[in-house]
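Undergrad: sequence isn't available, so here's the structure alone:
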């Protein structure tokens, strides 16, 4: 007669598996790779900032993660670099996923800890998407354009698609506002350990973090507005990702100067990522 495991056995196995995942995520190789993934995000944002400034000056191009990865793929050693990015992004996914369950023990406030865990879960999804995009680009040697428009078209095609798209746009707009607020209030500092950093590095970390968070929040907020416009006009191409948001900024009065400022701000976020890769609490 075959015996079936009772609830205590299942619970024991679950706890053991959980401890195993946590140990792997907190292991030195994954922690090093996760820091590399944060730094890789910095490389992408430097490229996005540069592409944004190229658009501001009248050149073509796609100023988003796809455009940045495509620029890397165009280099003779680009595919090898992309696979290195894939490994780093995958390590960040593992670390963020585990942090979403057990992380941020250094925060005393329970609600704050829960908020950070939810954000960490969202970042795990973001880095997973970056890993897939980098791997796809490495395999094909190029990125496909119009991904944001295709995603928006998919939302609009659902029952009640206009309402869903408008709500997603509202969520993105709020997310951009939160990012601006976090930059203004320097909230990113609570996830860093700067005890080993000199005064110059600490000042550089604060300034690039503030400017970068605010600039990126502006771009994300514009994307949220464009999603709302796409919902009203039933035109998915109006919200073709961050690239559309940056190009929409260029069409505004003094848009060239505004887009150059946002591009420089996004580049500052890239520099901040390099510092964050060193000082973030990867525990």
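TA: On my side now, so go ahead. Note that this is a predicted model, so its numbers are computed, not measured.
Undergrad: please make it C-alpha for all contacts and neighbour counts, starting now.
TA: Will do.
Undergrad: and the contacts of stretch 190-205?
TA: 272, 275, 276, 279, 280, 281 (C-alpha atoms under 8 Å, 6 or more residues apart in numbering).
Undergrad: so the residue lying closest to the second one once chain neighbours are set aside, which state does it fall into?
TA: Counting by C-alpha to C-alpha, 6 or more residues apart in numbering, residue 275 lies nearest to residue 205, which is 6.4 Å off, once chain neighbours are set aside. Following DSSP: H, G, I helix; E, B strand; the rest coil, we place residue 205 in the helix state.
Undergrad: which positions in whichever strand or helix holds residue 163 come out as buried?
TA: Under the criterion of DSSP states H and E, residue 163 resides in helix 161-185. For helix 161-185, burial by neighbour count (16 or more other C-alpha atoms under 10 Å) applies to 161-170, 172-183.
Undergrad: same question, stretch 55-73
TA: Neighbour counts over stretch 55-73 (16+ other C-alpha under 10 Å) mark 55-56, 62-73 as buried.
Undergrad: and of those, the nearest to residue 15?
TA: Nearest to residue 15 out of those is residue 65 (C-alpha to C-alpha; 37.4 Å).
Undergrad: I'd assumed residue 62 was in a helix, is it?
TA: No. Counting by three-state DSSP, one finds residue 62 to be coil, located in no helix.
Undergrad: which residue, other than its chain neighbours, is closest to it?
TA: residue 243 (5.8 Å).
Undergrad: of the contacts of stretch 190-205, which belong to helices?
TA: Using DSSP state H, 272, 275, 276, 279 are the members of these that sit in helices.
Undergrad: and stretch 196-210, how far out from the chain middle?
TA: Computed by C-alpha atoms, centre = their mean, to the nearest Å, the chain-centroid distance of stretch 196-210 equals 21 Å.
Undergrad: what is the burial count for residue 95?
TA: 27 (other C-alpha atoms under 10 Å).
Undergrad: any figure for the gap between the residue nearest to residue 62 and residue 259?
TA: As judged by C-alpha to C-alpha, to the nearest Å, residue 243 and residue 259 stand 11 Å apart.
Undergrad: now do residue 203
TA: With C-alpha to C-alpha as the criterion, residue 203 and residue 259 are 25 Å apart.
Undergrad: buried residues in stretch 194-201?
TA: residue 194.
Undergrad: equivalent analysis for stretch 102-117, please.
TA: 103, 104, 113, 114, 116, 117.
Undergrad: in JSON lines: these, plus distance to residue 228 and secondary structure.
TA: Putting those into JSON lines (distance: C-alpha to C-alpha, whole Å; DSSP: H, G, I helix; E, B strand; the rest coil) gives the following:
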{"residue": "103", "distance to residue 228": "35", "secondary structure": "coil"}
{"residue": "104", "distance to residue 228": "34", "secondary structure": "coil"}
{"residue": "113", "distance to residue 228": "32", "secondary structure": "helix"}
{"residue": "114", "distance to residue 228": "29", "secondary structure": "helix"}
{"residue": "116", "distance to residue 228": "27", "secondary structure": "helix"}
{"residue": "117", "distance to residue 228": "28", "secondary structure": "helix"}
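Undergrad: and the comparison structure, right after this:
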């Protein structure tokens, strides 16, 4: 364990590794901008899938899409490794330390999943996160206590979404940034407020679909981010809501790109 921690400390001290990991934030931003644009398109009567799959398809449709996707995958893997390394050297009391580790390891897993999607699309393959969500839901529902298990998963995802929204309202995300002192409220903070709230709504809507799938015993209800965003159109003035959330996701993408410069690493 000591050896692993020493290696983690050494990795965190590498300027080259830090620069590559920062590039991961740019990639995250690019993906969110595309997803946000697709959501706005849907709200305006257009088509497309407003999720990671749709973003990968859009990137691959460019003349050098395969190469860009390879870069996307590499940068996200580097950022995921950085999160794991950060978790290994987490400081604080034992409870706080493990809380930080679980959070950072979870973030790393999310980055690795998107990196895997980018790799699949880079080599000409396809993947549908919607079917993956439905398959997982079906497996959970078929297990003993599956309904409660799936509800727990859905509520956990909803909780993550609420956490993002709260972080946006309270500017809690500032703790992850290394901002100049006495700078007041820099533009990146404004971007973060808008982006975090929009991302929180999108994540919470996705978790809600898992709860609905459990409640109705229908795994097909758990259809991922694209379906969650489309479900917003069922609300009063739903298309306006979807347009605003989509624009907010694009703003989160811009925030992530700027974050590459200010992230506390």
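TA: Sure, I can see it. For clarity, every value in this text was computed on a predicted model and none was experimentally measured.
Undergrad: closest to the centroid, which residue in the second structure?
TA: Using C-alpha atoms, centre = their mean, the residue of the second structure that lies closest to the mean C-alpha position is residue 110, 6.5 Å off.
Undergrad: map that one across to the first structure for me.
TA: By TM-score structural alignment, residue 110 of the second structure lines up with residue 126 in the first structure.
Undergrad: then residue 15 of the second structure?
TA: Match for residue 15 of the second structure (TM-score structural alignment): residue 28.
Undergrad: tell me how far the residue nearest to residue 62 of the first structure lies from residue 168 of the first structure.
TA: Residue 243 of the first structure is 18 Å from residue 168 of the first structure, by C-alpha to C-alpha.
Undergrad: ok, now residue 25 of the first structure?
TA: Counting by C-alpha to C-alpha, the gap from residue 25 of the first structure to residue 168 of the first structure is 31 Å.
Undergrad: what of residue 32 of the first structure?
TA: From residue 32 of the first structure to residue 168 of the first structure the distance is 34 Å (C-alpha to C-alpha).
Undergrad: sorry, back to before: restricted to helices, list the buried residues of stretch 55-73 of the first structure.
TA: Going by DSSP H, the helices hold 55, 56, 65, 66, 67, 68, 69, 70, 71, 72, 73 from those.
Undergrad: enumerate every residue touching the third one.
TA: Taking C-alpha under 8 Å, 6+ apart as the contact definition, residue 65 of the first structure lies against 44, 45, 48, 130.
Undergrad: residue in the second structure paired with it?
TA: Correspondence of residue 65 of the first structure to the second structure, assessed by TM-score structural alignment: residue 52.
Undergrad: now for residue 10 of the second structure, how many residues are close by?
TA: For residue 10 of the second structure, using other C-alpha under 10 Å, the count is 11.
Undergrad: still on that earlier bit, which of the contacts of residue 65 of the first structure still touch in the second structure?
TA: Among the contacts of residue 65 of the first structure, the contacts conserved in the second structure (both residues aligned by TM-score structural alignment, their matches' C-alpha atoms under 8 Å) are 44, 48, 130.
Undergrad: got the residues you listed as JSON lines, with secondary structure columns?
TA: Converted to JSON lines, those look like this (three-state DSSP):
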{"residue": "44", "secondary structure": "helix"}
{"residue": "48", "secondary structure": "helix"}
{"residue": "130", "secondary structure": "helix"}
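Undergrad: quick revisit: I'd say the residue nearest to residue 62 of the first structure and residue 60 touch.
TA: No. Using C-alpha atoms under 8 Å, residue 243 of the first structure is not in contact with residue 60, being 11.0 Å away.
Undergrad: quick check, the residue nearest to the centre of the second structure in a helix?
TA: Yes. Under three-state DSSP, residue 110 of the second structure sits within a helix.
Undergrad: roughly how far does it sit from residue 241 of the second structure?
TA: Per C-alpha to C-alpha, residue 110 of the second structure is found 26 Å from residue 241 of the second structure.
Undergrad: could you do residue 88 of the second structure as well?
TA: To residue 241 of the second structure, residue 88 of the second structure is 40 Å away according to C-alpha to C-alpha.
Undergrad: which one's more surrounded, the two?
TA: Set residue 88 of the second structure next to residue 241 and count neighbours by other C-alpha under 10 Å: residue 88 wins out with 22 against 18.
Undergrad: find the residue closest to the residue in the first structure that the more buried one lines up against in space, skipping its chain neighbours.
TA: Matched across to the first structure, residue 88 of the second structure falls on residue 101, judged by TM-score structural alignment. Excluding the flanking residues, the one nearest residue 101 of the first structure by C-alpha to C-alpha, 6+ apart is residue 117, at 6.7 Å.
Undergrad: how about residue 82 of the first structure, what's its match in the second structure?
TA: When the second structure is aligned by TM-score structural alignment, residue 82 of the first structure is paired with residue 69.
Undergrad: now name the helix or strand holding its match.
TA: Taking DSSP H and E as the definition, residue 69 of the second structure sits inside helix 65-88.
Undergrad: how far away from the center of its chain is that helix?
TA: Distance, centroid of helix 65-88 of the second structure to centroid of chain: 13 Å (C-alpha atoms, centre = their mean).
Undergrad: thinking again about what came up before, in JSON lines, list the buried residues of stretch 102-117 of the first structure along with distance to residue 212 of the first structure.
TA: Shown next, in JSON lines, are those (distance: C-alpha to C-alpha, whole Å):
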{"residue": "103", "distance to residue 212 of the first structure": "25"}
{"residue": "104", "distance to residue 212 of the first structure": "23"}
{"residue": "113", "distance to residue 212 of the first structure": "24"}
{"residue": "114", "distance to residue 212 of the first structure": "25"}
{"residue": "116", "distance to residue 212 of the first structure": "20"}
{"residue": "117", "distance to residue 212 of the first structure": "22"}
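Undergrad: tell me the one among these nearest to residue 249 of the first structure.
TA: Distances from residue 249 of the first structure to those, taken by C-alpha to C-alpha, are shortest for residue 116, at 30.8 Å.
Undergrad: aligned partner of the closest one in the second structure?
TA: In the second structure, the residue equivalent to residue 116 of the first structure is residue 100, according to TM-score structural alignment.
Undergrad: residue 145 of the second structure and residue 94 of the second structure: what is the separation?
TA: Look at residue 145 of the second structure and residue 94 of the second structure: by C-alpha to C-alpha, they are 32 Å apart.
Undergrad: what's the closest non-adjacent residue to residue 72 of the second structure?
TA: Using C-alpha to C-alpha, 6+ apart and skipping residues adjacent in sequence, the residue nearest residue 72 of the second structure is residue 27, 5.8 Å away.
Undergrad: please name the residues that touch the one you found.
TA: By C-alpha under 8 Å, 6+ apart, residue 27 of the second structure lies in contact with 72, 75, 76, 257.
Undergrad: if anything else comes up later, I'll come back, but that's it for now.
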